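S.K.: A predicted structure for the sequence below; I have some questions about it.
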Amino acid sequence: MNVEYQVTSFLEDIEGWKFVLNSLPDLIAILNHKYEIIWANTAMAECLNTSPDSCLGVRCFEAIHGTKLPVDNCPHAKMMMDNKGHTEEVYEPNLGGYFMVTAAPIKDKSGNTLGSVHIARDITERKIMEDKIKNSLQEKEMLIRETYHRVKNNLMVISSLLDLQARYIEDIETQNIFRDSQNRARSMALIHEKLYQTTDLKWINFANYIKKLSMELFETYSGQSNNIKINFDLEDHELDTETSIPLGLIVNELISNSLKHAFPDGRNGIIKIKFYKDGGKYVLIISDNGIGFPEDLDYKKSDSLGLRIVNSLVDQIHGEIDMDRTQGTKFTIKFP
């Protein structure tokens, strides 16, 4: 007689199945429709500090929970209502910790539910580890938030120092250099402020950021932008920090450039900002209907610090930039 036949023959006998179930570390019990235990394996009985025979006829909620009625999340009660299996995570001090409890219906040949088989797996160690990991993640989240908050504050301090220093400078061109540096610091501070306020600490809604940054720049150049309007056409997309920070500086440079140079002598004008996703790339378009970019100036080889920053940051985000001078100035930036 081969081994496979021996095992099959052994399991055909009820005592064979009991032997197998008693060998498992999971707590196993069979209940009838009255919640009475009609069979329990050794692990279940030992967990209740009794013997398997002493469990028989005892209602499960009395034996396990010490209550007179089923508990609220009782999987057996749910199963009796819809004749379907249910799994619940349960904390039961009488059993010594956390358990994942599954109740599966036992049906006769006609499909009538006679009771259920309960399997409870001890997950106490896993829960302890989960709690440790959760606490550790919360501590790291607090640390990251505090870092963002401090970086934002430090950048705002730098911006304020630049502003104070600029007040002692009489040369207008030098003042503008300080103002540009101040705005760059503020644009990065705003990114860190947004990150501090988000729930996941890595992604920000770039459309909201563009709006706030643009309005702050308008306030900075209020003396030059009373007759300038701004139009937004922005899709809601979440960008990560590695893209948001350089892209925020790009937006800062291009909008500042339009506000400073596109509308001389107080003339009226419109600045348009468009942001959307096209296939596998994002597209950012910043345009104005001002006097236009000088024809003799190559924006990719300009000595202007602002344009050099823009070109460098476009490369940093693995993007490409194009300029159109047909109606004012229009910069189109595409990046993955």
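M.R.: Received it, and whenever you're ready, just let me know what you need. Here the structure is a predicted model, which means the values were calculated and not measured.
S.K.: contacts and neighbour counts: CA atoms only from here.
M.R.: Will do.
S.K.: For the stretch 1-150 of the chain, which segments count as strands?
M.R.: 27-32, 37-40, 86-92, 97-107, 113-122 (DSSP state E, counting those that start in this stretch).
S.K.: can you tell which of those is closest to Y209?
M.R.: Across the strands of the stretch 1-150 of the chain, Y209 has its closest neighbour in strand 86-92 (41.7 Å, Cα to Cα).
S.K.: Can you lay out the strands of the stretch 1-150 of the chain as a markdown table showing mean neighbour count and distance to L143?
M.R.: Below are the strands of the stretch 1-150 of the chain laid out as a markdown table (neighbours: other Cα atoms under 10 Å; distance: least, Cα to Cα, whole Å):
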| stretch | mean neighbour count | distance to L143 |
| --- | --- | --- |
| strand 27-32 | 23 | 42 |
| strand 37-40 | 22 | 49 |
| strand 86-92 | 16 | 31 |
| strand 97-107 | 20 | 31 |
| strand 113-122 | 20 | 34 |
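S.K.: Any chance of those strands in JSON lines with distance to V310 as columns?
M.R.: Below are those laid out as JSON lines (distance: least, Cα to Cα, whole Å):
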{"stretch": "strand 27-32", "distance to V310": "65"}
{"stretch": "strand 37-40", "distance to V310": "73"}
{"stretch": "strand 86-92", "distance to V310": "54"}
{"stretch": "strand 97-107", "distance to V310": "56"}
{"stretch": "strand 113-122", "distance to V310": "58"}
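S.K.: Tell me which stretches of the stretch 101-250 of the chain form helices.
M.R.: For the stretch 101-250 of the chain, applying DSSP state H, counting those that start in this stretch gives helices covering 124-166, 172-197, 206-220, 241-257.
S.K.: and D233, which of the strands of the stretch 1-150 of the chain is closest to it?
M.R.: Proximity to D233, assessed across the strands of the stretch 1-150 of the chain by Cα to Cα, is greatest for strand 86-92 (47.8 Å).
S.K.: A further structure is provided below for comparison with the first:
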Amino acid sequence: MTEAARVCAECLSVPYSKVCRYREKENDLLIEAGHGWHAGVIGNVVSRADVTSPQGRAFITGKPSICNDLRDDNDLKLPSFYVEHGIVSTIDVIIKGSDDQPYGVLEIDNAQQHDYDQHDIDFLTGFANVLAEAVATSARTGVLQRTIERMKVLVAEKDRLLDQKKVLAEELQHRVRNNLQLVYGMLSKQLDDTPDKAGQRGIRAISRRVSTLAQVYDHLLGSEMTRTTDFGSYLRSLCLNLAEIQAAPDGGVTLTCDSDAIVLDLDVVTALGIVVAEVVTNSYDHAFPGGKKGSIIVSVRRVDGDIATMTISDDGTGFLAKTESKRHGLGLVRRLVEQVRGSATIDSEHGTIWTIKIPVDRIAFAS
């Protein structure tokens, strides 16, 4: 976490950053790790987990918090180290935890007044998501370290190309895709060097998610840089790739995809793409034991009113799992669906059917 804080500060060109861990018993946020602070701050200083501190606001509301000038906010009751370090501007985002309780908050601090915007929040949120994965899978810190270094290279290249928007739209997409493929290759090499079965399963799961993200950029190549894309077209491409990866020699299990043309925000496309990859892979792995034949169907439909519906079904053996269970990828799938303000239900009595509903106010249908 200390190294992650250093890289985060360096990427955003600020002198300070910190990782604050929530302590439920004390109801406060302890500075667990950080970069740039005087001796005695890390591991000792706490902030109240309420709206009287920047990190407390982010933690309580669950939303990013920007303070472009702390001197203008009279409602804050800041620990003394803010004044001692001359902190003026901050951004705070949530670090997700393993359940409904966030792990804590990631904050960057600037001794110079700076007007931060949504682009800074997007980067910091993405970085916090990587950090959350590191907290949850600390045994794989070597893989994470290389991933952070690769992210730093991408950010540096992004800054260099900001004045070339058309070139950026093409070049950045190529580079992100290529670097994700490079990370995928690094994970594959790590898989070969990992002898234990549990470690192999964890690395395969991360590899699958990296591959799914890479396909988002494959789908964007050749288009203008926008915040939306056709989810239906992306989904068909994703399912073709999953079918190629999972196909058995005898072709006993078929995967088909049928989707309306629906334009979605890229964050929603990314989250739902990982959901589809997780559920479809789970069906391949568990629904057809002993070489049993069957089919998997992915469908997305426009609906009247305020909801779009995606179903992922198989005609396999089904399974029993509690609502809060982490088995069969349920925990990750539910978190991703909640992230896009959707809902998910499962019917697993005869085969398995996932029904995922997405609110229309987060999407726009193609004409």
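M.R.: Sure, I can see it. The shown structure was predicted, so the numbers you read here are calculated from the model rather than taken from an experiment.
S.K.: Compare the helices of the stretch 101-250 of the first structure and report which one is nearest to D324 of the first structure.
M.R.: D324 of the first structure lies closest, by Cα to Cα, to one member of the helices of the stretch 101-250 of the first structure: helix 241-257, at 13.6 Å.
S.K.: In the second structure, point out the residues matching that closest one.
M.R.: On the second structure, the counterpart of helix 241-257 of the first structure by TM-score structural alignment is residues 266-282.
S.K.: distance between the matching stretch and the chain's centre?
M.R.: Relative to its parent chain, stretch 266-282 of the second structure has a centroid offset of 11 Å by Cα atoms, centre = their mean, to the nearest Å.
S.K.: Repeat that for stretch 234-243 of the second structure.
M.R.: Computed by Cα atoms, centre = their mean, the chain-centroid distance of stretch 234-243 of the second structure equals 20 Å.
S.K.: what's it aligned against in the first structure?
M.R.: Under the criterion TM-score structural alignment, stretch 234-243 of the second structure matches residues 209-218.
S.K.: about what we covered before: closest one to S304 of the first structure among the strands of the stretch 1-150 of the first structure?
M.R.: When the strands of the stretch 1-150 of the first structure are compared by Cα to Cα, strand 86-92 sits nearest S304 of the first structure, at 63.5 Å.
S.K.: Can you check what angle separates the closest one from strand 97-107?
M.R.: Using axes from the mean of the first three to the mean of the last three Cα atoms, to 10 degrees, the inter-axis angle of strand 86-92 of the first structure relative to strand 97-107 is 150 degrees.
S.K.: From A104 of the first structure, how far off is the spatially most central residue of the first structure?
M.R.: Geometric centre of the first structure, nearest residue: D200, 4.2 Å, by Cα atoms, centre = their mean. Distance of D200 of the first structure to A104 of the first structure, computed by Cα to Cα, to the nearest Å: 38 Å.
S.K.: got it, and D240 of the first structure?
M.R.: For D240 of the first structure relative to A104 of the first structure (Cα to Cα), the value is 45 Å.
S.K.: ok, average deviation of the match of stretch 234-243 of the second structure from the second structure?
M.R.: Superposed on the second structure, stretch 209-218 of the first structure shows a mean distance to its aligned partners of 1.8 Å (mean Cα distance after the TM-score superposition for the first structure).
S.K.: List the buried residues in that stretch.
M.R.: Neighbour counts over stretch 209-218 of the first structure (16 or more other Cα atoms under 10 Å) mark Y209, I210, L213, S214, E216, L217, F218 as buried.
S.K.: returning to what we had before: how about residues contacting the match of helix 241-257 of the first structure?
M.R.: Residues outside stretch 266-282 of the second structure that contact it (Cα atoms under 8 Å, 6 or more residues apart in numbering): 208-209, 212-213, 216, 227-229, 231, 235, 238, 242, 246, 296, 312, 328-329, 332-333, 336-337, 339-340.
S.K.: cool, stretch 290-310 of the second structure as well?
M.R.: Stretch 290-310 of the second structure has contacts (Cα under 8 Å, 6+ apart) with 232, 252-260, 262, 280, 283, 288, 311-316, 355-361, 365.
S.K.: With stretch 354-363 of the second structure instead?
M.R.: With contact meaning Cα under 8 Å, 6+ apart, stretch 354-363 of the second structure is reached by 262-265, 306-313, 337, 340-347.
S.K.: Can you list which of those are found in helices?
M.R.: Those of the contacts of stretch 354-363 of the second structure mapping onto helices are V337, per DSSP state H.
S.K.: What subset of the contacts of stretch 354-363 of the second structure is buried?
M.R.: Among the contacts of stretch 354-363 of the second structure, the ones that count as buried by 16+ other Cα under 10 Å are 262-265, 307-313, 337, 340, 342-344, 346.
S.K.: can you tell me which residues contact Q164 of the second structure?
M.R.: By Cα under 8 Å, 6+ apart, no residues touch Q164 of the second structure.
S.K.: So what does it match up with in the first structure?
M.R.: By TM-score structural alignment, Q164 of the second structure lines up with E139.
S.K.: Distance check, that match against E125 of the first structure.
M.R.: 21 Å.
S.K.: ok, now I28 of the first structure?
M.R.: 19 Å.
S.K.: likewise T87 of the first structure?
M.R.: The gap separating T87 of the first structure from E125 of the first structure is 19 Å, by Cα to Cα.
S.K.: same question, L161 of the first structure
M.R.: In this view, L161 of the first structure and E125 of the first structure are 54 Å apart by Cα to Cα.
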